[in-house]
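Q: requesting a structural model of the entry that follows:
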Amino acid sequence: MLFEAKEIQRRGTIDAGTTVSDYTNIEKEKGNSIFSTLMHAKWKDSKINIIDTPGLDDFVGEVISSLKVADTGVMILNASAGVEVGTEILWEYALRMNTPTLFVVNQVDHEKSDFEATLEQAKERFGKNVLSVQYPYNQGYGFNSIIDALRMVMYVFPDGGGKPTKEAIPEEEMDKARDMHNALVEAAAENDESLMEKFFEAGTLNESELAHGLRVALANQQIFPVFCCSALMNKGSGRIMGFINDICPSPADRPPAALESGGTLECNSANETTCFIFKTLSEPQVGMVSYFKVYSGIVRTGDELFNNETRTSERISQISLSNGKIRENINELRAGDLGITVKLKSTHSNNTLTIKGSETSIEKIHFPNPRIRAAIKPPSKNDMEKLMKALHTIEEEDPTLIIEQSRQLKQTLLHAQGQLHMDIIKYRIEKVNGITMEFERPKIPYRETIQQMAQGSYRHKKQSGGSGQFGEVYMRIEPYYEGMPEPTDFNVRNKEIEELPWGGKLAFYWCIVGGAIDTKYANAIKKGVMQKMEEGPLTGSYCQDIRVCIYDGKMHAVDSNDMAFMIASTMIFKKNFENANPQLLEPIYNLEILCSDTVMGDVMSDLQTRRAVIQGMDTEGHYQKIMAKVPLAEMYRYSSSLRSITQGRAKFKRAFAEYAPVPFDIQKELIMSYKKEFETA
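A: Predicted structure coming up:
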């Protein structure tokens, strides 16, 4: 496209690492897109912004952020491989975001090219509104001609590619081309009564009527045109750009942008300035680079804009147009355009910049939840500080990555989209930052609770010269559930039902009568209970859903203090817990897998080895859908396993469902492992 528009003088190649897109060192080394790349080309009377995105679903965040600001999506299909899994995942996002989309079947010069099979597969996967505009006349080795059913002409390309000559469609192809043309005319006429009337009267539409009807149909996702080309041989890209220029909706043709407040914002340069940051990228010697779309108004160099989310002002010190790593400084950008700025202090991806006093905020991008997680093996203390700084920089660039410092697990966790996503993060940390980074199996955030009542007392007494420590606590613990009856054998003086930060509840009942323990020690006793609930007796996991009744005790006029009662309550809680038939709970996830029926048996067999409980099976399009509940403990590296089992032709998503009891034998093993670890620590 850039070469056709004369934005560049020579076409680069992936093998040579000379493409305008995929310009980072890591992309050159890996040979595929990892980041989205902003480019632009002038074509006829228009400027066309182009965002090249990765095709692998591990980097879906780059695609979603690009779709947010795009007015049309161009989905590339491979003429020899057909519709791939990644394409289907990205298609779902294009539909969800109401992005007009056209398909381009590339590599029709490949010896195994099968345009018709790819087209039929696209119709099967994406619906009857997928309509071919073109097809290759002589695909495979020697390809040089495309029959265009919209313009009813055959384009014949010279050996080196580039501008074709127009020739008449061969007689033997005329019926096929005419049928395709009529299908396009009907699709164009369907959305406009006046066009429909003209179509019925004349049996066709003129060029301007056809263009208008197709523009409306495309904008409403009622048609998904299909083109063909050989990008390698530069045959067909000019016609695609012509269609984008003539037919595809401009920013002004698109519906007003949705706002966080529920309202909308019209794309108009006369309105107040509003920009949306859809991507950030950290670059050596430059710092943080912000990619933005002007949704309304005009952005000029030197403008002061306001970020309502961070409540800070930002000065736009520089505005650039981009063709990959080549940037051209300009003075202003108008509504609908895309650009780059640098060195914003407190503005990140998904933030809106507008004039001070305006409450306008563009609706945020909603990114998918992570699908896999891993723990970082801690390096030296100095390296750990540098590592966390580097990871947080990547996290700011990539909203689909989540870094979690787990207090419970005492691990730093990375939550990512897939194993490749994780591997690329590791590669970047090691190559760019020079820090060795290793992953290890993450621990499981178990929960601990009890299944029956237990009670007892503990006396803490310590004398060490001067004032000592004394506190004696009588405590009953029992399983807590909503609506449970109040105790009948105690006089409840005060009760607190506390929502625990990690889930579940603690019901704390103060049942002391006669002043056996002064109420001033109640908080210390509760604190002692909470201290043990934060590091449970079984495996050091959080405890939940327990009712604690403090019903008796003793204190000393001199030696009693908060510390003494806190220690006493911790010790009796631990003792009671161990006598109350304790139960370990594990996180269970809802897992939804889409795969072909040919690999369904293998997927099911693998799930059975993971203690999965199958909830049901269904079909979704051409996929078989398996729904199961699976313990998180059995999900480690599932992304890699599923890819291996299905040769990459399956997809899955997961979501937390509930906590459920751990089987007795596994609980016993986990408790023994914890005790052994505790003893050797």
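
Q: every contact and neighbour count from this point should use C-alpha atoms.
A: Noted.

Q: the helices in the stretch 501-650 of the chain, which residues?
A: Per DSSP state H, counting those that start in this stretch, the stretch 501-650 of the chain has helices spanning 522-533, 562-578, 600-608, 638-646. These are given in chain order.

Q: my bad, the stretch 351-500 of the chain
A: Using DSSP H, counting those that start in this stretch, helices in the stretch 351-500 of the chain cover 381-397, 419-433.

Q: list the buried residues of the shortest one.
A: Buried residues in helix 419-433, counting neighbours by 16 or more other CA atoms under 10 Å, are found at Gln419, Leu420, His421, Met422, Ile425, Lys426, Tyr427, Arg428, Ile429.

Q: another one to check against the first:
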Amino acid sequence: MKVYQTNEIKNIALLGSAGSGKTTLAESMLFEAGIIKRRGTVEQKNTVSDYFPVEQEYGYSVFSTVFHVEWNNKKLNIIDCPGSDDFVGGAITALNVTDQAVILINGQYGPEVGTQNAFRYTDKLNKPVIFLINQLDREHCDFDSLLANMKEIYGDKCVPVQYPIATGPGFNAVIDVLLMKKYSWNPEGGAPTIEDIPAEEMDKAKEMHAALVEAAAANDDTLMEKFFESESLTEDEMREGIRKGLVTRSIFPVFCVCAGKDMGVRRLMEFLGNVVPFVSEMPKLHNTRGEEISPDTAGPTSIYFFKTGMEPHIGEVSYFKVMSGTLKAGADLQNADRGSKERIAQIYACAGANRIAVDEMHAGDIGCTVKLKDVKTGNTLNDKDTDNRFDFIKYPNPKYSRAVKAINEAETEKMMAALTKMRQEDPTWVVEQSKELRQIIVRGQGEFHLRTLKWRMENNEKIKIEYIEPKIPYRETITKAARADYRHKKQSGGAGQFGEVHMIVEPYADGMPAPTVFKFGGQEYRINVKNQEVVDLEWGGKLVFINSVVGGAIDARFMPAILKGVMERMERGPLTGSYARDVRVIVYDGKMHPVDSNELSFMLAARNAFSAAFREAGPKVLEPIYDLEVYVPADYMGDVMSDLQGRRALIMGMDSEAGYQKLSAKIPLKELSNYSIALSSITGGRASFTTKFASYELVPNEIQQQLIQQHEAETKEEE
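A: Predicted coordinates:
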């Protein structure tokens, strides 16, 4: 295989809703380029992209698939991404390491929720977009109304390069208004017949050609001057204008294909090879120090690993992008993230489950390797005297959580190892062994995302698991000051145990003045701060611990034990066993015994005094509140709002975005537990949402009582 230079490489992501035909398009592209001799189908489970058992089980993509085609002396690296929002990690990864997005639109349905999500990600990452209307042979496809809908959503930047003469089962021809030719196909597709435009289509073709010329000219001052003079551009000038417009996202060319019949695919590949920007023409990436890294073949070698695949009989397949320099087979490189040395024994051009060995790859190229010792997704390997690291891929927050446990507890460790391995393949899976909740929590992008994990665990790893509702990480705090004391006394022969602690607790907020005086039951307690310790709690909030003991009532050497006793109760709050936060504790008096007092005695006395004072201090339970953004078609807005109000959500605002309504709300985490399932049910899968932790807020009184009663019942059971 030829070694391609940086200015001969183009990296492209295939995006779109589930069912838009990305995998089928990939098959046709591979077939047209001669990589495969026969096109497979999703139904027959023999495609290059969907080759994992779980994908064949469910019938659509779960992982992104990397492949390449050689076309007109160019190398097109293409990543076919899953369409389901549950597997958005593959699409986000692909967009970050490619330079061009091709977004497929199902000709029957037009822009769907997956289309909107894909476009939103391209906007965030400032990536060029080509829209590809697929399945033009379907019964209910209406190109004109679909194009009008796209312009309404994405604006006049949507400019057709082609339009179909007819849609539906008889689709077999398009007018290409860039080349001003008619392309038609036999029933088996493949190579088109190219003819002059028929007279009856000429007026429409000229009108759309003029719009394309104007859109191309708008991206270059020289071209614009020529357009004003002659109202036309040559094909090469139009290509140049479109290329510049792609880079600046000022034009979204629209193409037509029927990927299932291999109609229009060859012309699309010509455009990708001739017009889409090269790696060298795109904005430069930066390393973690903020330094711009150019895809310079002559520069120092740095490669970034963006994906790990686990394949039977092979193990880990590690996918990388050459960020700079030239990577040669047998190279010895340094792992900037892990400090280890690594030899890249072989490098391959990717073709789904197949790999083609190559001797070297230049800056901007994408490839894979196998049998690495210590490389994980997100690692950077460098040549000597180079210290680049990259951290440019940002994944969305999880939307769906479940506690997971092995049916056979003896397999828990094996299950954790498998979960860690799977997370290398899909970083949007988050696995946490929660000390607070005493559960293993798996977080993902949706119910189907976690169902897929369960299928793989049970079918691939042979470990039976079950999901249960995760506990909510509540917090406890107080709303007023209170006082308590506790004497711990125990005599069992020989030296006994004795410790007495008097303390005051009060709510704490940053910037509060030092305490001076308290009144309880008509008695005044004056505070003389001897020393203060501020503990930043790992679960959020603070504990401020003040020693105000005078006259030597408690020796200073027992203060650490008293603080430890308070911290033990902060870790398992008196109300629900949840973490407590934002409390100031003042130890102002106590007693000790010259023989029987020790650290344990004062720790136990402090723990009980704190519990008693906490319960008298207007204790409240706090619950995690999340910011929620729902993207929903306008006709479902009422149902979605009604459902949210039933979930104790507070609607913060509404806005329109790219043809969808954006609903902003604040919602308790407890109410988000099954929200992805409910939203899909309400909208027929046409809505999506994002969440982000916002704050802790007081739970309603009736829910607080339920939580306290539930904790008391569980505590009795444990006893």
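
Q: reformat the helices of the stretch 351-500 of structure 1 into a markdown table and put distance to Lys675 of structure 1 next to each item.
A: Below are the helices of the stretch 351-500 of structure 1 laid out as a markdown table (distance: least, CA to CA, whole Å):
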| stretch | distance to Lys675 of structure 1 |
| --- | --- |
| helix 381-397 | 27 |
| helix 419-433 | 32 |
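
Q: which one of the ones you listed lies closest to Leu214 of structure 1?
A: helix 381-397 (37.2 Å; CA to CA).

Q: where do the strands of the stretch 201-350 of structure 1 begin and end?
A: 224-228, 257-258, 264-265, 274-283, 287-296, 298-300, 304-307, 312-315, 319-323, 326-330, 332-334, 338-342 (DSSP state E, counting those that start in this stretch).

Q: for the second one, name the packing helices and strands.
A: Just to be clear, that refers to strand 257-258 of structure 1. strand 264-265 (3 or more CA pairs under 8 Å, 6 or more residues apart in numbering; DSSP states H and E).

Q: can you give me the stretch of structure 2 that the strand it packs on aligns onto?
A: Per the alignment by TM-score structural alignment, strand 264-265 of structure 1 matches residues 292-293 in structure 2.

Q: stretch 67-84 of structure 1 too?
A: Going by TM-score structural alignment, stretch 67-84 of structure 1 sits over residues 95-112 in structure 2.

Q: over to stretch 536-546 of structure 1?
A: Residue span in structure 2 matched to stretch 536-546 of structure 1, by TM-score structural alignment: 573-583.

Q: return the set of buried residues in the matching stretch.
A: Neighbour-count burial for stretch 573-583 of structure 2, with 16+ other CA under 10 Å as criterion, is recorded at Gly573, Pro574, Leu575, Thr576, Gly577, Ser578, Tyr579, Ala580, Arg581, Asp582, Val583.

Q: just stretch 160-172 of structure 1 next, same as before
A: By neighbour count with 16+ other CA under 10 Å, stretch 160-172 of structure 1 contains the buried residues Gly161, Gly162, Lys163, Pro164, Ile169.

Q: tell me which element the aligned residue in structure 2 for the first one falls in.
A: When you say that, I think you mean Gly161 of structure 1. Under the alignment (TM-score structural alignment), Gly161 of structure 1 maps onto Gly189 of structure 2. Per DSSP states H and E: Gly189 of structure 2 is located in neither a helix nor a strand.

Q: Glu634 of structure 1 corresponds to which position in structure 2?
A: Aligned partner of Glu634 of structure 1 by TM-score structural alignment: Glu671.

Q: Asn369 of structure 1 now?
A: Using TM-score structural alignment, Asn369 of structure 1 pairs with Asn397 in structure 2.

Q: ok, its match touching Thr690?
A: Yes - Asn397 of structure 2 lies in contact with Thr690 (CA atoms under 8 Å); the separation is 7.3 Å.

Q: between the helices of the stretch 351-500 of structure 1, which gets nearest to Leu184 of structure 1?
A: So among the helices of the stretch 351-500 of structure 1, helix 419-433 is nearest, using CA to CA, at 40.5 Å.

Q: list the contacts for the residue nearest to Lys554 of structure 1 when sequence neighbours are not counted?
A: With CA to CA, 6 or more residues apart in numbering as the criterion, Lys554 of structure 1 has its nearest non-adjacent residue at 5.0 Å, and that residue is Glu472. Shown in contact with Glu472 of structure 1 (CA atoms under 8 Å, 6 or more residues apart in numbering): Ser457, Tyr458, Arg459, His460, Gly553, Lys554, Met555, Phe565, Ala568.

Q: which residue is the nearest non-sequential neighbour of the aligned residue in structure 2 for the second one?
A: For Tyr458 of structure 1, the aligned position in structure 2 is Tyr486, judged by TM-score structural alignment. Beyond its immediate neighbours in the sequence, the residue positioned closest to Tyr486 of structure 2 (CA to CA, 6+ apart) is Ala609, lying 5.0 Å away.
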